[in-house]
Every structure is written in C-alpha cells, then in structure tokens.
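In: Take this sequence and fold it.
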Amino acid sequence: MTEFVLVAGAWLGASAWDEVVPGLRAAGHGAHPVTLTGVGEKQGLPVGPQTHVADIVDEVERLGLRDVVLVGHSYAGIPVGQAAGRIGDRLARVVFVDAGVPADGESFVSTWWQGPAALEAEIAGNGGFWAPLTAPDFEGQGLTDEQIARIVAGSTPHPGASLGDPAVLTGPLGSLRATYVKCLLDGPEPTDDVASLLSGESWELVTMDTGHWPMFSRPQELVRILTGAAAQP
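Out: Just a heads-up that it's a prediction; the model follows:
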C-alpha cells in the first residue's frame, strides 16, 4: 500500500483534495491531505523559515508512514521538493502537479515569472499576505462555475513569509524518482528548470488536458495518474 501525502498550492488547505482522497483510498492506498500552516483551518498561525517543509515532514513522521508518495501542487512543489530529501527511506516517489520546483537558496518569490518585485509589492500591499484569486481569474482553466466557487470559498490569504523563504536542499532534485504532471491549459510546456530535470533518467512527464487545478477539474483522472506514478519502479 502506498501512502500519499497531498499538499495543495497557495491559499488552499487539505479540503482541496476532497474529490481525490476517496479514489486513492478505494484503490487500497493511504491518503493524507495536509493543510500548511497559515492557510485554511490553520489561518493565523505563525510562519517562519522552513515551516511548510516541517509541516510535511512532521505529518509523515507523526503517522509513521512508509512507502510515501509526496504530492505537491503549484506553490507546494517548493516545500514538497525539500521535504522529499528529509524523509529518507520513507520516500517512494514525488509527484509535482503543475508545480514549482525548489532551487537551493531560491524562493517562490525570487523565481516569480513576472519578476520578484511584482509579487513582493502585491504581498506588501496586502499586509504581508498573498490575496486569493477571484472567480474571473479561473477562466480558461477547464473548471465549471461550481468548481470555481468551491476553490474561491476554500481559499484564504497565503502568508508571504513562506513565499519568500529560500529553499534548502539536502541533495540534487534530479536524483529523486519523480513524476511531473503538466496541465496543458496552463501552458503547453514545462518551465526550463523542470525541463532540465525531466531530461534525467529518474523523472517522467505526464500531461493532463486541463487547467492548473486538476484536483477540482479532473479528480478521477488525477487519481489514475497518481496511482500509476506510485506503481513505477
């Protein structure tokens, strides 16, 4: 039995995986969605250096999990990629779902596609938090109005401290056994850093013809991809 530890991206807590967890459990696996400190039901708790990495590692250790597949969506790829190096032989695989990947010494903000200054200004203008997206921001992402409403209702401001936290890697990402899930409606090609990792022997690419939030738009397909990734040697 594989133990999936599921971490959603910015603004979202464990409830983002509500339509994925039952499918994983029905397939005989463990499924453990994590809410990162400062968002969702953990809103208001303090966030410091490496807090989100610790959230993930602590969940694995608290539950005594083995044969772990860490799943990081969007922003959560940054702490998940770091946590992967900290759980030792408990780790079976990492799945990055349309996610960022960590680079040693770099943060989510420092690699922001519009430039760090733009995101830093947005966070500073919102009291140190990244404001959640609104319904119009989800257009063109393969989501129904009901799915968009669920994402918006489940989103809380994201602590800027985590977004500016420099990554600390314990080893090269390229040595991980990893699957990268590219959601094509959010861009047809992986970013250059991901493409470089995919050129190695231990990373594989899987595509989904949907947008950036497949746990909402295509949960059953995502379950199939996750269980398939777990079956990889």
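In: CA only for contacts and neighbour counts going forward, please
Out: Fine.
In: could you pull out the strands for the chain?
Out: 3-7, 30-34, 68-73, 91-97, 129-130, 158-159, 178-183, 203-208 (DSSP state E).
In: of all those strands, which lies closest to Ala54?
Out: Comparing the strands of the chain against Ala54 with CA to CA, the closest turns out to be strand 30-34 (11.4 Å).
In: Packing partners of that closest one?
Out: strand 3-7, helix 21-26, helix 51-63 (3 or more CA pairs under 8 Å, 6 or more residues apart in numbering; DSSP states H and E).
In: Adding mean neighbour count and distance to Ser110 as columns, could you present those in CSV?
Out: As requested, those are exported to CSV (neighbours: other CA atoms under 10 Å; distance: least, CA to CA, whole Å):
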stretch, mean neighbour count, distance to Ser110
strand 3-7, 26, 21
helix 21-26, 18, 32
helix 51-63, 17, 17
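In: now for those, which one comes closest to Glu221?
Out: Counting by CA to CA, Glu221 lies closest to helix 21-26 out of these; the figure is 9.9 Å.
In: Contacts made by the closest one with the rest, please.
Out: Gly30, Ala31, His32, Pro33, Gln220, Val223, Thr227 (CA atoms under 8 Å, 6 or more residues apart in numbering).
In: Of all the strands of the chain, which one is nearest Val109?
Out: Each of the strands of the chain has some distance to Val109 by CA to CA; the shortest is strand 129-130, at 10.9 Å.
In: could you list every residue that touches Leu45?
Out: By CA under 8 Å, 6+ apart, the contact list for Leu45 reads Thr37, Gly38.
In: Please generate a structure for the following sequence too, so the two can be compared:
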Amino acid sequence: MTEFVLVAGAWLGSSAWDEVVPELRAAGHGARPLTLSGLAERQGERAGQQTHVRDVVEEVERLDLRDVVLVGHSYSGIPVGQAAGRIGERLRHLVFVDSNVPVDGESFVAQWPEGRPMVEAAIAANGGTWPPLAEAYAGQGLDEARVARILADSTPHPGRTLTEPAELARPIEELPTTYVKCLLAGEELDVRVTQLVAGGDCRVVRMDTGHWPMFSSPRELARILLEAADPTPG
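Out: Here you go, the predicted model:
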C-alpha cells in the first residue's frame, strides 16, 4: 500500500484535498493530507521555511510511513521537495503539482521576481503574513461559488516561509519525480522544471485545468497521483 502525503499551497490547509483523498483511498492506498504550521487550524503558530520542512518529515516519521508519495502543490513544492531528500528509503515518489521546485539557497519570492515586491510589501503591511488573493483564482477553471468557498477556508500565509531559503539535503535530480503542469496557469515550464527534466528522473504530466486541480479536476488529479505511484513500465 502506498502512503500519499498531500500538502497544499499558500493559504490552504488539509481540507484542500477533501475531493482527492476518497479517490486515493478507494484505490486501496493511504492518503494523509497535512496542514502546515501557521495555516488553517494551525493558524497563529510561528513558522519559517524549515518549520514547514519539519512538518512534513515529522508526519512521515511519526506515523512510520513507508512507500511514501510526497505531493506538494504550488508554494508547498519547496518544503515538500526538501522533505523528500530527508526521509531516505521511505520515499517512493515525489510529485510537484504546478508547484515551485526547491533550489538550494533560494526562497519562494526569489523564484517570482515580478511578484516579489508585492509579496514582501503585503507581508510587511499584514503583521508578517501574506493575505489570500481573490484575484489569483481568476481564469483557473473555478466558478464564483467555488472560489468563495476556497477563500472562506483560506488563512494568511506565514511570511518567513516565503522569504527564507531552501536547504536541500539531497539534489532533487536524484529523486523519482513527476511534475504536473496545469495549462490554464501557463503552458511553459519554469526554467527550474526544465532543468529538472533534463538532468533527473522526472516525468511531466499536463492537465487541461487551472492552478488548483484538487478543486477543479480532483478525480483526474487522483488518477495522475496513482499513476505516479505505480508507473507502467516502458
């Protein structure tokens, strides 16, 4: 049995995976959505980048999980990618869902130079947190009612997790990886993903949906995760 550990991106907690988890469990696998420190029901907890990495590693070790598929969406690709290099033989596969890919010494905001001033200004103006952005969901395959529900469940994101650098214990290129590209968020792969594909054991899967496929296409996303856990030879 594969154990999926699912981590959503900025502003979101474990409930983001509510429509994906049943699909994975129905296929006979474990599915463990994780809320990172400072978000959702853990709002108010202090967190930096390495706090979020420890959140993931400690969940795997606390539950003594084996054959683990770590899934990181959006921002959470950065801590999840770091955690993947720290859980050793427990790791079966790493899946980035339209996410940032961690680079040693590089932060989330460093990967988004055009948005960095906006994010840093928002963090400074909001007590060290990044407030949810309603406009981020526009054009991503979600209707107004769904966006309203997502925003109702969202919480400000701990700012230090966005500005502190990644610390890789193991190069991502050494890990079996799938990158899920959501086409409504842009068809071109980030240069870091292109480098990962060229230099590592990484397969790219494209979804004709928006940046939040756990909301817009949960069954298709679950299918892709299951295939990543047990790829067909050849």
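In: TM-score of the superposed pair?
Out: Once superposed, chain against chain, the TM-score is 0.96 (TM-score structural alignment, normalised by the length of structure 1); 232 aligned residues with a CA RMSD of 1.2 Å.
In: thinking again about what came up before, turn the strands of structure 1 into TSV, including distance to Val168 of structure 1.
Out: Written out in TSV, the entries for these read as follows (distance: least, CA to CA, whole Å):
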stretch	distance to Val168 of structure 1
strand 3-7	18
strand 30-34	21
strand 68-73	17
strand 91-97	17
strand 129-130	22
strand 158-159	19
strand 178-183	18
strand 203-208	21
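In: now the helices and strands packed on strand 30-34 of structure 1 as TSV including distance to Pro157 of structure 1?
Out: Conversion of these to TSV gives the following (distance: least, CA to CA, whole Å):
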stretch	distance to Pro157 of structure 1
strand 3-7	16
helix 21-26	24
helix 51-63	15
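In: Tally up the residues packed near Glu139 of structure 1, please.
Out: In terms of burial, Glu139 of structure 1 registers 12 neighbours under the definition other CA atoms under 10 Å.
In: Would you check how far apart it and His158 of structure 1 are?
Out: Summarising the geometry, the distance separating Glu139 of structure 1 from His158 of structure 1, computed by CA to CA, to the nearest Å, is 21 Å.
In: Quick check: Trp11 of structure 2 touching Leu133?
Out: No. Trp11 of structure 2 sits out of contact with Leu133 when judged by CA atoms under 8 Å, with a separation of 9.2 Å.
In: And those two? Which one has more around it.
Out: A direct count of neighbours by other CA under 10 Å for Trp11 of structure 2 and Leu133 places Trp11 higher, at 24 against 11.
In: For the more buried one, give me its contacts.
Out: Contact analysis of Trp11 of structure 2 by CA under 8 Å, 6+ apart lists Leu39, Ala40, Pro131, Pro132, Ser154, Thr155, Pro156, His157.
In: ditto for Asp209 of structure 1
Out: For Asp209 of structure 1, the contacting residues are Cys183, Leu184, Leu185, by CA under 8 Å, 6+ apart.
In: same question, Leu39 of structure 2
Out: The contact partners of Leu39 of structure 2, taken as CA under 8 Å, 6+ apart, are Trp11, Leu12, Gly13, Glu45, Thr155, Pro156, His157, Pro158.
In: Of these, which are reproduced in structure 1?
Out: Of those, the subset whose aligned partners also make contact in structure 1 (criterion: both residues aligned by TM-score structural alignment, their matches' CA atoms under 8 Å) comprises Trp11, Leu12, Gly13, Thr155, Pro156, His157, Pro158.
In: what does Leu119 of structure 1 align to in structure 2?
Out: Mapped onto structure 2 by TM-score structural alignment, Leu119 of structure 1 lines up with Val119.
In: was I right about its match contacting Thr129?
Out: No. Distance between Val119 of structure 2 and Thr129: 9.3 Å, which falls outside the contact criterion (CA under 8 Å).
In: Looking at those two, which has the bigger crowd around it?
Out: In this view Val119 of structure 2 and Thr129 are compared by other CA under 10 Å, and Thr129 has more residues nearby, 22 against 19.
In: Was I right to think that one contacts Ile123?
Out: Yes. The criterion here is CA under 8 Å, and Thr129 of structure 2 meets it with Ile123 at 4.7 Å.
In: List buried members of the contacts of Asp209 of structure 1 by neighbour count.
Out: Buried by 16 or more other CA atoms under 10 Å: Cys183, Leu184, out of the contacts of Asp209 of structure 1.
In: Pull up the gap between the counterpart of Leu205 of structure 1 in structure 2 and Leu65 of structure 2, please.
Out: Using TM-score structural alignment, the equivalent of Leu205 of structure 1 in structure 2 is Val204. Between Val204 of structure 2 and Leu65 of structure 2 the computed distance is 26 Å (CA to CA).
In: what sits against the residue lying closest to Pro157 of structure 1 once chain neighbours are set aside?
Out: When the adjacent residues along the chain are set aside, Pro157 of structure 1 lies closest to Ala131, with 4.9 Å between them (CA to CA, 6 or more residues apart in numbering). Contact partners of Ala131 of structure 1, counting by CA under 8 Å, 6+ apart, are Ile123, Thr156, Pro157, His158.
In: Now do the end-to-end distance for stretch 209-223 of structure 1.
Out: End-to-end distance for stretch 209-223 of structure 1: 15 Å, by CA to CA.
In: Stretch 120-140 of structure 1 too?
Out: Start-to-end span of stretch 120-140 of structure 1 (CA to CA) is 26 Å.
In: so how far is it off the chain centroid?
Out: Mean C-alpha position of stretch 120-140 of structure 1 versus that of the full chain (CA atoms, centre = their mean, to the nearest Å) differs by 18 Å.
In: ok so, going back, okay, and the common contacts of Thr129 and Ile123 of structure 2?
Out: Shared between the contact lists of Thr129 of structure 2 and Ile123 (criterion: CA under 8 Å, 6+ apart) are residues Gly159.
In: List only those of the kept ones among the contacts of Leu39 of structure 2 flagged as buried.
Out: Among these, those scoring as buried are Trp11, Leu12, Gly13, Thr155, Pro156, His157, Pro158 (criterion: 16+ other CA under 10 Å).
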